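Enquirer: what's the 3D shape of this:
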Amino acid sequence: MRLPGHPHPRLPLPLAGQDEDMDAFLTWLGEAIPLVRHLGIRAMRWEGEALVWELALSPSLNDKGTGFGGALTAQATLLGWCWTTLWLRRQGRAQDVVVAEAGQRFLAPVSGDYRLVCRPERYDGPVQLAERLAAKGRGRLALVQQLWCGDTLCLEARGDYAVLP
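Expert: Down below sits the predicted model:
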């Protein structure tokens, strides 16, 4: 059982040249952040520079039978944290990541299972982050998340994620 004030042990970095085991990462994430086990994440994968989650709606239902905005916002924020953390791990870096700023716009109700897609706000964002990390050991990256229910864009979110020294 996790206790407040006690950090969870880090997941070992993948060996150089090896891809991240996404199932192992999700298992670790559910141990590190117990809420994750209740989010309905079915799958996680990279699609180019985008990190994608497939999610079941049932754990995030509201009183109207659609997606609860607070749960959807938490998922978008956490997906950005995962993008940044996994990107760092690809670089062989084990650094802490925190969300510094986040916001969202709700565009349509979420009425079925959905997917969340996260990517850098700017195509050169990861390159700039790598340069800041090399120079200062810390940096910040802007990410955007989109929630799709079928072909309908239901939520757009943006977050700044800080990489701590």
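Enquirer: Every contact and neighbour count from this point should use C-alpha atoms.
Expert: Noted.
Enquirer: Any idea which residue is closest to the centre of the protein?
Expert: Leu79 (1.5 Å; CA atoms, centre = their mean).
Enquirer: give me the number of residues near the closest residue to that one other than its chain neighbours?
Expert: Counting by CA to CA, 6 or more residues apart in numbering, Leu79 lies nearest to Cys118, which is 6.7 Å off, once chain neighbours are set aside. Neighbour count of Cys118, defined by other CA atoms under 10 Å: 28.
Enquirer: contacting residues around the residue nearest to the centre of the chain?
Expert: Listed by CA atoms under 8 Å, 6 or more residues apart in numbering, the contact set of Leu79 reads 51, 53, 116, 118, 145.
Enquirer: distance of Ala74 from Leu35?
Expert: Remark: distance between Ala74 and Leu35 (CA to CA, to the nearest Å) = 10 Å.
Enquirer: I'd like to know how many residues surround Leu107.
Expert: 12.
Enquirer: Another sequence for comparison is provided below:
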Amino acid sequence: MAQQQMTQQQMTQQQTADEFLIWLKGQIPLINHMGFGDLVYDGQSLQMPASLAPNVNDKGTGFGGSLSTVATLCGWALVTLYLREQGRDCDVMIRDSQINYLAPITDDFYAEVALPDAAELKTFMSYLDNKGRGRLNLEIEVKQGDQVAMTLKGAYVAVEKKM
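Expert: Next up is the predicted model:
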């Protein structure tokens, strides 16, 4: 029974991710040209795949600006999806970030991020409840296969929308 419930939950989360990507493409037209594949979301982590072809530079490798865009967007999307699941309507933005390029991307790639531990999430939600804004620090990895090609450490801020 638990296995069946888990499967239903996974299906619901994947449907949420599919609908989110459709919404996102309507909100940010640029990403319609970046070769995004289907998001993989499990309620705790998110993978955002992209094709190399529309993100290639003059050397035939992944363009740094595209990689940072995919990573930034992946973190933003995870925070937004998490807040929506909590019933929160917030504006989410990246406050600051640090990027490290570790290896060239020579094929299709993906960004991957996971929510922080429960204590950090509790603090984040407490700040939202008490101050109307909160911050989450995330580390996003851009990978080709299992190789990490870039990391982005970013502070994402969520602000409750005013009614």
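Enquirer: TM-score them against each other, please.
Expert: Overlay of the two chains. TM-score (TM-score structural alignment, normalised by the length of structure 2): 0.84; 148 aligned residues with a CA RMSD of 1.6 Å.
Enquirer: what's the matching residue for Arg132 of structure 1 over in structure 2?
Expert: Residue pairing (TM-score structural alignment): Arg132 of structure 1 is matched to Tyr127 of structure 2.
Enquirer: can you check Gly92 of structure 1 too?
Expert: Matched by TM-score structural alignment, Gly92 of structure 1 corresponds to Gly87 in structure 2.
Enquirer: secondary structure element for that match?
Expert: Remark: Gly87 of structure 2 resides in no helix or strand, with elements defined by DSSP states H and E.
Enquirer: Can I get the buried part of the contacts of Leu79 of structure 1 as one PyMOL selection?
Expert: Buried subset of the contacts of Leu79 of structure 1, written as a PyMOL selection, criterion 16 or more other CA atoms under 10 Å:
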select buried, resi 51+53+116+118+145
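Enquirer: what stretch of structure 2 does stretch 32-39 of structure 1 fall on?
Expert: Against structure 2, stretch 32-39 of structure 1 falls on residues 27-34 (TM-score structural alignment).
Enquirer: can you count the residues close to the spatially closest residue to Glu160 of structure 2 that is not a sequence neighbour?
Expert: Closest residue to Glu160 of structure 2 in three dimensions, ignoring its sequence neighbours and counting by CA to CA, 6+ apart: Cys90, at 4.4 Å. Using other CA under 10 Å, Cys90 of structure 2 has 19 neighbouring residues.
Enquirer: Over to Asp151 of structure 1?
Expert: Around Asp151 of structure 1 there are 8 other residues, counting by other CA under 10 Å.
Enquirer: Report the separation between the equivalent of it over in structure 2 and Thr61 of structure 2.
Expert: When structure 2 is aligned by TM-score structural alignment, Asp151 of structure 1 is paired with Asp146. Relative to Thr61 of structure 2, Asp146 of structure 2 is positioned 17 Å away (CA to CA).
Enquirer: now swap in Gln14 of structure 2 and tell me
Expert: Taking CA to CA, one finds Gln14 of structure 2 at 30 Å from Thr61 of structure 2.
Enquirer: circling back: pretty sure the match of Arg132 of structure 1 contacts Leu136?
Expert: No. Counting by CA atoms under 8 Å, Tyr127 of structure 2 stays clear of Leu136, with 10.6 Å between them.
Enquirer: ok, the two, which is more surrounded?
Expert: More crowded of Tyr127 of structure 2 and Leu136, by other CA under 10 Å: Leu136, with 20 against 16.
Enquirer: The more buried one corresponds to which position in structure 1?
Expert: Matched across to structure 1, Leu136 of structure 2 falls on Leu141, judged by TM-score structural alignment.
Enquirer: Mind checking what secondary structure its match has?
Expert: The three-state assignment at Leu141 of structure 1 reads strand, by DSSP: H, G, I helix; E, B strand; the rest coil.
Enquirer: Tell me the spacing between it and Thr27 of structure 1.
Expert: 25 Å.
Enquirer: And Asp19 of structure 1, which helix or strand is it part of?
Expert: For Asp19 of structure 1, there is no enclosing helix or strand under DSSP H and E.
Enquirer: I'd like to know how many residues surround it.
Expert: Neighbourhood size, Asp19 of structure 1 [other CA under 10 Å]: 10.
Enquirer: I appreciate the help and will end here.
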